[in-house]
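> coordinates for the following, if possible.
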Amino acid sequence: MTNVNTEARKIIEKVREEFGYTFEEMAELCGVATGSLQRWYSTGRAKANKIQALENLISNTRLPEQKVAENLIEIYWHVKRPITISYNQLRDISGRNRLSESVIENISEELYEHGFTLIEDKDDDGRVVYSIVRKKWLSKKMTTVNESILKDYHKKRVELELMEEEF
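So this is what the prediction gives:
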């Protein structure tokens, strides 16, 4: 039995969109007649081994995490301030169908090596977003917690608890 790829229409559309190839050019890449490729497009089905050349073409648009991080840094410098990017935008920039935790971690590590931090958050609608800020910006006006601060915090906490007990 021959393996069938049921994503043929999507693959063909993506190749047309990203590379501007005609049906004839795609058929030539796959080693089939133009009519066969047009049939794949209309039915959405193709022999997996025949459409593999087009799949390879679009899968090569997947950027390495290092390049994704470099692109995010370029966007940061373009707007000259911290940026927030949606999960879908980050996924599209990376050229992937989805972003695994390991890909996010690798992008984060690449950013960190270049002096940036990736912070995961949710927007008002509950969708995942990522903020990219310079590490230097994070520590600008921060106070380092020391023993004195901890003692003062605990002292005030105890005082508040005592006041609450009195009422």
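
> can we go C-alpha only for contacts and neighbour counts from here?
Will do.

> check the chain for its longest helix and report it.
helix 147-166 (DSSP state H).

> sec struct for E25, please.
helix (DSSP: H, G, I helix; E, B strand; the rest coil).

> the protein: helices as residue ranges?
Counting by DSSP H, the helices of the chain are 8-19, 23-30, 34-43, 48-59, 65-79, 87-94, 101-113, 135-138, 147-166.

> how much space between the nearest residue to S36 once chain neighbours are set aside and N71?
Closest residue to S36 in three dimensions, ignoring its sequence neighbours and counting by C-alpha to C-alpha, 6 or more residues apart in numbering: A27, at 7.6 Å. As for A27, its distance to N71 is 33 Å (criterion: C-alpha to C-alpha, to the nearest Å).

> tell me which of those two has more neighbours.
Shown here are A27 and N71; by other C-alpha atoms under 10 Å, A27 has more neighbours (21 against 14).

> in this structure that one contacts L37, no?
Yes - the pair A27 and L37 qualifies as a contact (C-alpha atoms under 8 Å) at a distance of 5.7 Å.

> hmm, back to that, want to throw the helices of the chain into CSV with distance to K122?
Putting the helices of the chain into CSV (distance: least, C-alpha to C-alpha, whole Å) gives the following:
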stretch, distance to K122
helix 8-19, 30
helix 23-30, 41
helix 34-43, 38
helix 48-59, 29
helix 65-79, 19
helix 87-94, 10
helix 101-113, 15
helix 135-138, 19
helix 147-166, 30
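
> want to put them side by side, so please do this one too:
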Amino acid sequence: MRWMAFFLLATGWLLSGSGCTSDKARRESELAKLAGDLVGQYESADRRGAALAILPVHAGMIGDRVFYLERRSGDGEQSQHMLTIELVDGKEIVQHAFVFKDAPRWRNALQTPELLKSLVPQDLRLIARCEVKLTESGDALEYSCGGITETLQRVTE
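Modelled structure (predicted):
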């Protein structure tokens, strides 16, 4: 489960300190900013060698804000996931994490994103849904979802 917390943490880069609120316009603005700034390279703050790359995907059948995630563990194992973020009831930002049913088919999507043009909902299996809760400390973020807490750091280039 720790790998799931690692890539899900990246979804909260800009939401630190913001709890649930009825201010729908503000939350929509936060969601739009998050979606714009989410893309990038991340590494585990504990420096164990784990890394994450996030790429935006235009996949209207999946959602309005969809991302491809490619994760590499400290031992070199690689996995691919899809992530959506959305505003629910104008109050909370919710993420959905998916795995590919036919993972080998999507293996090189980071290098060849045109592979994702054929993506349909039937290609994915939902593995997690939770509200994003964050705490920001300097360049690091602490993510909490469903009892899992993880810290990530954005890679600066």
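
> quick one: TM-score?
Here the superposed chains carry a TM-score of 0.22, computed using TM-score structural alignment, normalised by the length of structure 2; 58 aligned residues with a C-alpha RMSD of 4.8 Å.

> now E70 of structure 2. Nearest residue, chain neighbours left out?
Q80 (4.6 Å).

> which of the helices or strands spans that neighbour?
strand 78-88 (DSSP states H and E).

> now do A35 of structure 2
helix 24-37.

> quick one, that helix and strand 78-88 angle?
Interaxial angle of helix 24-37 of structure 2 relative to strand 78-88 (axes from the mean of the first three to the mean of the last three C-alpha atoms, to 10 degrees): 160 degrees.

> tell me which other helices or strands helix 24-37 of structure 2 touches.
Contacts defined by 3 or more C-alpha pairs under 8 Å, 6 or more residues apart in numbering; DSSP states H and E place helix 24-37 of structure 2 against strand 78-88, strand 92-100.

> would you turn the ones you listed into CSV with mean neighbour count and distance to A35 of structure 2?
As requested, these are exported to CSV (neighbours: other C-alpha atoms under 10 Å; distance: least, C-alpha to C-alpha, whole Å):
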stretch, mean neighbour count, distance to A35 of structure 2
strand 78-88, 20, 8
strand 92-100, 20, 11
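
> between those strands, which one is nearest to I54 of structure 2?
strand 78-88 (9.3 Å; C-alpha to C-alpha).

> quick check: closest non-adjacent residue to I12 of structure 1.
Y41 (6.8 Å).

> roughly how far does the one you found sit from E161 of structure 1?
From Y41 of structure 1 to E161 of structure 1 the distance is 71 Å (C-alpha to C-alpha).

> tell me which of the two has more neighbours.
Neighbour count, other C-alpha under 10 Å: between Y41 of structure 1 and E161, Y41 has more, with 19 against 10.

> how much space between that one and E18 of structure 1?
Taken as C-alpha to C-alpha, the span from Y41 of structure 1 to E18 of structure 1 is 16 Å.

> repeat for I93 of structure 1
13 Å.

> more neighbours, these two?
I93 (17 against 12).

> so what's the residue lying closest to that one once chain neighbours are set aside up against?
Nearest residue to I93 of structure 1, sequence neighbours excluded (C-alpha to C-alpha, 6+ apart): V68, at 6.8 Å. Contacts here follow C-alpha atoms under 8 Å, 6 or more residues apart in numbering; on that basis V68 of structure 1 touches 93-94, 107.
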